[in-house]
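Q: Below is the sequence, then the predicted model.
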Amino acid sequence: MAKLRQMNIVKSPDEIENDEIAKHVLVDVKKVLTHTKAQRSKDSLVTKHIILAAVSGESVTENRCKKKLASKLEVPIRRLSGECMKQRKLILESTHDRAIVEARYPIFKSQADMFAETLCPKGTNKEHYKTECLNRKCQNCGVANLLLMPEENDTTDEAIEVTWEKCSAREEIQSSYFQRTEVSLHVSIIYRHAVLEYDGKDSTTENPNIIKEHFFVVSNDDKHDHHFVHEVQNQIKEYLNSISYNVSTMHEYTDGCQCQYKSRHCMGDVSNGQQDFGYDRLIRNYFETSHAKGPQDAAGGYVKRQADLAILRRKATIQTAHDFYKFANENLQETRDSSVCLRRVFRFIDNIDRNRDRYFKSIPQNRNIHQIISEREGLLSVRNLSCYSCDSCLLNMAHSCQHTELVGLVKNIQTEKERGCAIVEDISPDDDFEVVDMIRKGSLVASYTDDEGEDF
């Protein structure tokens, strides 16, 4: 056997016990981390919780301390379980001098308290036990300090039978073996005047009441482009129509993300705002490109955090984008009175219509532009900076701005669609047309032939 142990073929009893202890230590660490993650608070990250788990974790104590204690007391392991405290409570209830007996045989709230009874006291002004006590090298420590009642030492057939049972939720580690489902969440913050029939209060010129709402659009489409933003704008317009809120001028404030808000295609979409949404004027103002800096990021982070906590606490099962929308729409619409918004509105988009003729040619120096105004279809008024300080701009007369030396002059830009981006209906075979009818001045024509000796 000694030769086999040297060759690592057979493990010694001590090695087997150490392996078992190591396995249970990993189980304890997993439990602590899972609990800390579910708490999501700074207090749950205090180091003492991890130290406590390392010193007196439940799995370690059940595997090592419990066996040693039971063998030294020469009693079955079941006598040291949590059921033992239940038995002790029953015994104390039938005792006349319960206070005196309970002072000698206390009821432990946890196994850690039971194990602490076998150690020397911490002493005054000390938070931890001595190292020699924890390592069981102290002569004064031991299971002899743990007093058991005569009824608890009963090993006859009439003794109360105690069984060990453990229930734990199944945990799946999501790693590279699993594909993570992603959800697109577009957050908009709406400021509007109150509607008496919908909000319970009215807003007038003399007494304006401004309502703040968080508007969320959930989709399983992960392509964030100007088509996605256009669909979000359409959802907002439909929501405002549903509450009978008429909008003549829509003011938008976005960051400078190129693919979503500031590319030539995005600006071209704004130039068609009157045609698409029925606004008299659509004004978009650009901030600098930033991440996790504005209130919209905080609103989106709150919704995602609540969904994350609901999954961890097993209050919801979210596997698809529609599941996320359903959870949020059922649980997160209402807000507290002290909340920063009156309500949260959720909409779900399954498919994004990208078969649109909304691809435009380049707009000169679009990076320097921080305000665009839709004048009519295909026409934009642009300037380097926004102005909401002078009376002219407040009355939608940007061309008469009183701060042109600061924000720059207003320029008119005619947006032009790219060729070939228009949607053309299928031409039936019965329609007669000539190739010459398809050619215009300045068109480039390429010919192809299979004849030998020809260059094309």
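A: That came in fine, so what should we check first?

Q: CA only for contacts and neighbour counts going forward, please
A: OK.

Q: I'd assumed residue 194 was in contact with residue 245.
A: No. Residue 245 sits out of contact with residue 194 when judged by C-alpha atoms under 8 Å, with a separation of 9.1 Å.

Q: and those two? which has more neighbours close in?
A: Neighbour comparison, residue 245 and residue 194: the larger count goes to residue 194, with 19 against 16 (by other C-alpha atoms under 10 Å).

Q: quick one: the residue nearest to residue 320 when sequence neighbours are not counted and residue 244, what's the gap?
A: Excluding its sequence neighbours, the residue lying closest to residue 320 (C-alpha to C-alpha, 6 or more residues apart in numbering) is residue 181, at 6.7 Å. Per C-alpha to C-alpha, to the nearest Å, residue 181 is found 37 Å from residue 244.

Q: now do residue 415
A: Taken as C-alpha to C-alpha, the span from residue 415 to residue 244 is 32 Å.

Q: got it, and residue 408?
A: Taking C-alpha to C-alpha, one finds residue 408 at 37 Å from residue 244.

Q: Those two: which is more packed in?
A: residue 408 (15 against 12).

Q: isn't that one right up against residue 386?
A: No. Residue 408 is beyond contact range of residue 386, at 9.0 Å (criterion: C-alpha under 8 Å).

Q: what's the residue nearest the centre of the chain in contact with, if anything?
A: Against the mean C-alpha coordinate of the chain, by C-alpha atoms, centre = their mean, the closest residue is residue 304 at 2.7 Å. By C-alpha atoms under 8 Å, 6 or more residues apart in numbering, the contact list for residue 304 is empty.

Q: Pull the distance from the host helix or strand of it to the chain's centre.
A: According to DSSP states H and E, residue 304 maps onto helix 295-312. What separates the centre of helix 295-312 from the centre of its chain is 4 Å, taken as C-alpha atoms, centre = their mean, to the nearest Å.

Q: List the buried residues of it.
A: By neighbour count with 16 or more other C-alpha atoms under 10 Å, helix 295-312 contains the buried residues 296, 299, 300, 303, 307, 309, 310, 312.

Q: That one: what's the following helix or strand?
A: helix 321-331.

Q: Tell me which residues of the helix or strand just after that next one come out buried.
A: Sequence-wise, the next helix or strand downstream of helix 321-331 (DSSP H and E) is strand 343-349. Using 16+ other C-alpha under 10 Å as the test for burial, strand 343-349 gives 343, 344, 345, 346, 347, 348, 349.

Q: Which stretches in the stretch 101-250 of the chain count as helices?
A: Taking DSSP state H, counting those that start in this stretch as the test, the helices found in the stretch 101-250 of the chain are 111-116, 131-134, 196-199, 226-242.

Q: among those helices, which is nearest residue 251?
A: Across the helices of the stretch 101-250 of the chain, residue 251 has its closest neighbour in helix 226-242 (11.7 Å, C-alpha to C-alpha).

Q: this is the comparison structure:
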Amino acid sequence: MLHKKPLQKNKLSKTKALSETKSAIKQRLYNERRKQQNLQKDNKKENRRNYMNNYRKRIRADLTSTPKSDEGIPFSNRMDKARSIKKLKQALPITPNKRAAVLSAYVDCNRILKSPGVKKFHDSFEESVEKMAIRNIQDVITSVKHKRNGEAKAALNILTSSVSGENISDRKRATKSLANILGVNSRTLQKGKKNRTKVLHSEHSSFLYTTRKTRSDALTERTKRIVHDFWLQSNVSRPTNNKNDIKRVRISPNVYSSHSCYILEKTQTEVFLQFKNEYPDEKIGQRAFEKCKPYFVRTAQFKDKVTCCCRQHVEMRSLFKSCMQFRKRLLSREGSSEVKLYESLSELVDDTLCTRSANTHQHKISCLDRLCSECGVCKFSMLPGELDESDVQISWERYEYKNVKVKGDKMIRKLVLVRKSSSPAEMFQYLKKLLETFPAHQFRAYWQSKQMKSLVENLPIGHCVTVHDFSENYKCTEQNEIQSSYFQKLEVSLHVTILHRHSVLEYDGKDSTAEEPNIVTEQFFVISPDQKHDHHYTHCVQNLVSEYLKSINCEISVMHEFTDGCSSQYKSRHCMGDVSYSCSDFGYATILRNYFETSHARGPQDAAGGFIKKQADLAVIRGTHVIQSSSDLFDYAQSNLSTTADSSKCSRRIFRYVDSVNRDRDRNFLPVKENRKIHQVRSFDDGEIFVRKLSCYSCQSCIVGNYSTCMNDAQLGTYNKIKMVKESEHNDSDADSNNDEGVDDETNICDFVSNGTIFAVKADDTDCPYYILRASKDPIILRKTATDKWGASYHQGNKVIHGYYFNTIDNNPFKLKLLKRIPAIVPALSVIYICSEVDIDDNGLINLNESLHGRILRCLDHE
């Protein structure tokens, strides 16, 4: 026994040592988890067993219970119903289609449909959630629509606004049906639509969208409102010039808020620093400040630049804004009500004109031209402070001609925007000066565009409308461009013509008749390496268009052309002379050329030319094509851009290539009086045209060609006949008359010009009706074609004078300086006055006076 005790002690100590190992601890944990899992399984089995026992008890209770007395349920219990359904399934066909057909035919029986069970089944099926919701809305509207308190009206407005979404309000029938269902008038739903629009398209909705983006515990509502309004200040952001530039955001499911976009005039950091200077007590960081920015305010981008704007409109709007801001400050100080603070420029223009005609809803031409004695700029009344010529300086902007140095010492005269600082009287007097011509200019721009749209919509059979324009030259680029190629890009000339004609059955697949007209729109491009855009190039384009129309068997008797007022391309005396010979050149019965108002000729033709150049640049950047010449551009465009998208209004694109333009034509003519005021030219016979100050396609007579019975003659004036005389014919007649035995007593004024004579010549410029020159030679008759440094060309046989122009100094029309480095050539017949009393000093300066200026203008009036 004494020997066993130590053995037992050692055995216990050994067991205790083993229980502390990792494997023993892991085994004990595993055993405990197994016990818990087994316990959970036993509990689940017990719960399942209890559930099934309870379920069986309920089934037995249902089978043994008495049948329910509900009407329409013929079964005594559920088992009876199950057995009947089982018998029906066994009797029906096996295939699903036949089963459905048999059941459908059986249920459609009138006796079956009248049974209470089927009727109750249909009623419960049609009782949908939507109908219950509409029923609830009906109940609320019925209870509040006859009440007159504010809460009832607010509830009615909320309900009508909620159900007047785009799915209902855009459909007239749906609106009427919904009004009948809800028991209200259709006008009530229309009012709801207006309320909905106010909520979703207002400044308040944009502010709510901004407040949702920030933390509610970070900024107060007052601070958010201050920041929101600060971003919209005139010195921080401004609206874009594009009315279609709209920003749209989602504020809730299927609910959107929209607003016109604003462009920042400075960086966001500068805006934040300006805010901190004006509101130093507002504690807000830059990131939180930027988060409170309205969603429609964005930074300026390159696409926001607007080009080819009208000088008169840009200058007038800027000046009107400056004048009204100054007037607003005056009225706030003085509190006078004698003058009106105009909200828009059109409101100011209307106040200086007579009321519009009741028939045409337009102002009279005499009022627009400021020839009416009952209206005028005198109706624009001003405050005494606006006529102040004291030392008070205000800042405003206007356009002025400035001498700009380019490429060395060469000086050019350029129109630039100048910021002025002068007295209020000078600014308001300049506004009144612009008001003299602005209404007529605005009306001509609107009228000419309207006439083209009217003509295209009512185009007679056998007539065609073309819109001509030179696109900006395409500059050839390369994917991997070396330095010399970057600074010396080859340019390609691109002329665009938009064609509107009646469809041809053989070519377009659809015929066009007077009863069912089908107008086809095409884009016609002429690509050429010739970069001289003159009337010879335009004549070449006209010839290509005529050949294309003949090739597709499109018989055109009357051609209507619409162009801009560029003098060298479409509106000079040579261009009008070309129109007089166009019928014999192209085979038309009549051709009419209509001119858009100055700086208002932008349209689809500009977009068409830009599309071609953009696609060509993308092809070069992608590396799919190499375009290094005009022929490369033509090949790429013809093979890849001839077809258009199905959604496009343009049917196809036609491309033509011209290697060189024929300029050896005897088509130089004598000047046409006041050709800048002409907006329509109609061919009559070779060398004869009819001109009109404005086009007319609003009356049916002018559309069909009965121009003598125009209904708008009283408003637009009548046609004037002009004889176009070629310069060569005129010079030949002068030479013949000089060779006669009897010398004509009447001597041309150009015969008094000699070397060193200072004289005035007629100019085709509305801003400057004449130019002053100094002759460097006696008048001569050219033996060959000559071109001066200003780009003017004259053919053999023309009588010309070589000399140098004078240019104004500091925009002073009576102080001029001789431009000695740029020789000029002018027609001898353009001389209108010899300035014999003018002396020139050693620096080439001359001084005119008002008396001499008036005599030159009187000579122009007698031309």
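A: In hand now; what should we look at? Just so we're clear, the structure is a prediction, and the values are computed from it rather than from any experiment.

Q: that older thread, just checking, what residue in structure 2 corresponds to the residue nearest to the centre of structure 1?
A: In structure 2, the residue paired with residue 304 of structure 1 is residue 613, using TM-score structural alignment.

Q: Quick check: the gap between that match and residue 637 of structure 2.
A: 9 Å.

Q: same question, residue 256 of structure 2
A: Distance from residue 256 of structure 2 to residue 637 of structure 2, by C-alpha to C-alpha: 42 Å.

Q: thought residue 50 of structure 1 was touching residue 30?
A: No. Using C-alpha under 8 Å, residue 50 of structure 1 is not in contact with residue 30, being 10.6 Å away.

Q: Those two: who's more crowded?
A: Using other C-alpha under 10 Å, the more surrounded residue of residue 50 of structure 1 and residue 30 is residue 50, with 17 against 13.

Q: so where does that one fall, helix or strand?
A: Per DSSP H and E: helix 47-56 holds residue 50 of structure 1.

Q: so where in structure 2 does that helix end up aligned?
A: Using TM-score structural alignment, helix 47-56 of structure 1 pairs with nothing in structure 2.

Q: which residue lines up with residue 314 of structure 1 in structure 2?
A: Checking TM-score structural alignment: residue 314 of structure 1 goes with residue 623.

Q: check contacts around that match.
A: With C-alpha under 8 Å, 6+ apart, residue 623 of structure 2 has these contacts: residue 479.

Q: hmm, 6 Å instead?
A: Listed by C-alpha atoms under 6 Å, 6 or more residues apart in numbering, residue 623 of structure 2 has no contact partners.

Q: same question, residue 187 of structure 2
A: Contacts of residue 187 of structure 2 (C-alpha under 6 Å, 6+ apart): none.

Q: Doesn't it belong to a helix?
A: Yes. Under DSSP: H, G, I helix; E, B strand; the rest coil, residue 187 of structure 2 sits within a helix.

Q: can you tell me how far it sits from residue 169 of structure 2?
A: For residue 187 of structure 2 relative to residue 169 of structure 2 (C-alpha to C-alpha), the value is 11 Å.

Q: after the longest helix that structure 2 contains, next one along is what?
A: If you go by DSSP state H, structure 2 has its longest helix at helix 22-64. Downstream of helix 22-64 of structure 2, the next assigned helix or strand under DSSP H and E is helix 78-91.

Q: Name the residues of that following helix that are buried.
A: So, applying 16+ other C-alpha under 10 Å, helix 78-91 of structure 2 has no buried residues.

Q: same check, this time on stretch 220-237 of structure 1
A: Buried, per 16+ other C-alpha under 10 Å, within stretch 220-237 of structure 1: 220-221, 225-233, 235-237.

Q: same check, this time on stretch 545-559 of structure 2
A: Buried residues in stretch 545-559 of structure 2 (16+ other C-alpha under 10 Å): 545, 546, 554, 555, 556, 558, 559.

Q: and of the residues you listed, the nearest to residue 61 of structure 2?
A: Closest to residue 61 of structure 2, out of all of these and judged by C-alpha to C-alpha, is residue 554, at 92.5 Å.

Q: how about that closest one, what's its partner in structure 1?
A: Per TM-score structural alignment, residue 554 of structure 2 is aligned with residue 245.

Q: Now do residue 740 of structure 2 against residue 734 of structure 2, distance only.
A: Relative to residue 734 of structure 2, and taking C-alpha to C-alpha, residue 740 of structure 2 is found at 10 Å.

Q: more neighbours, these two?
A: residue 734 (12 against 9).

Q: For the stretch 101-250 of structure 2, which segments count as strands?
A: For the stretch 101-250 of structure 2, strands defined by DSSP state E, counting those that start in this stretch occupy the ranges 237-239, 246-252.

Q: again with the stretch 751-863 of structure 2
A: So, for the stretch 751-863 of structure 2 - with DSSP E, counting those that start in this stretch - the strands run 758-762, 770-775, 780-781, 786-787, 793-794, 799-809, 812-827, 831-834, 845-847.

Q: And the third one, what does it pack against?
A: Counting contacts by 3 or more C-alpha pairs under 6 Å, 6 or more residues apart in numbering; DSSP states H and E, strand 780-781 of structure 2 is packed against strand 799-809.

Q: start and end residues in structure 1 for the strand it packs on, please.
A: Under TM-score structural alignment, there's no match for strand 799-809 of structure 2.

Q: which of the residues in that strand are buried?
A: For strand 799-809 of structure 2, by 16+ other C-alpha under 10 Å, it's 799, 800, 801, 802, 803, 804, 805, 806, 807, 808.

Q: Mind putting those residues into JSON lines with distance to residue 81 of structure 2?
A: JSON lines is the format used below for the buried residues of strand 799-809 of structure 2 (distance: C-alpha to C-alpha, whole Å):
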{"residue": "799", "distance to residue 81 of structure 2": "117"}
{"residue": "800", "distance to residue 81 of structure 2": "116"}
{"residue": "801", "distance to residue 81 of structure 2": "118"}
{"residue": "802", "distance to residue 81 of structure 2": "117"}
{"residue": "803", "distance to residue 81 of structure 2": "117"}
{"residue": "804", "distance to residue 81 of structure 2": "115"}
{"residue": "805", "distance to residue 81 of structure 2": "113"}
{"residue": "806", "distance to residue 81 of structure 2": "113"}
{"residue": "807", "distance to residue 81 of structure 2": "110"}
{"residue": "808", "distance to residue 81 of structure 2": "110"}
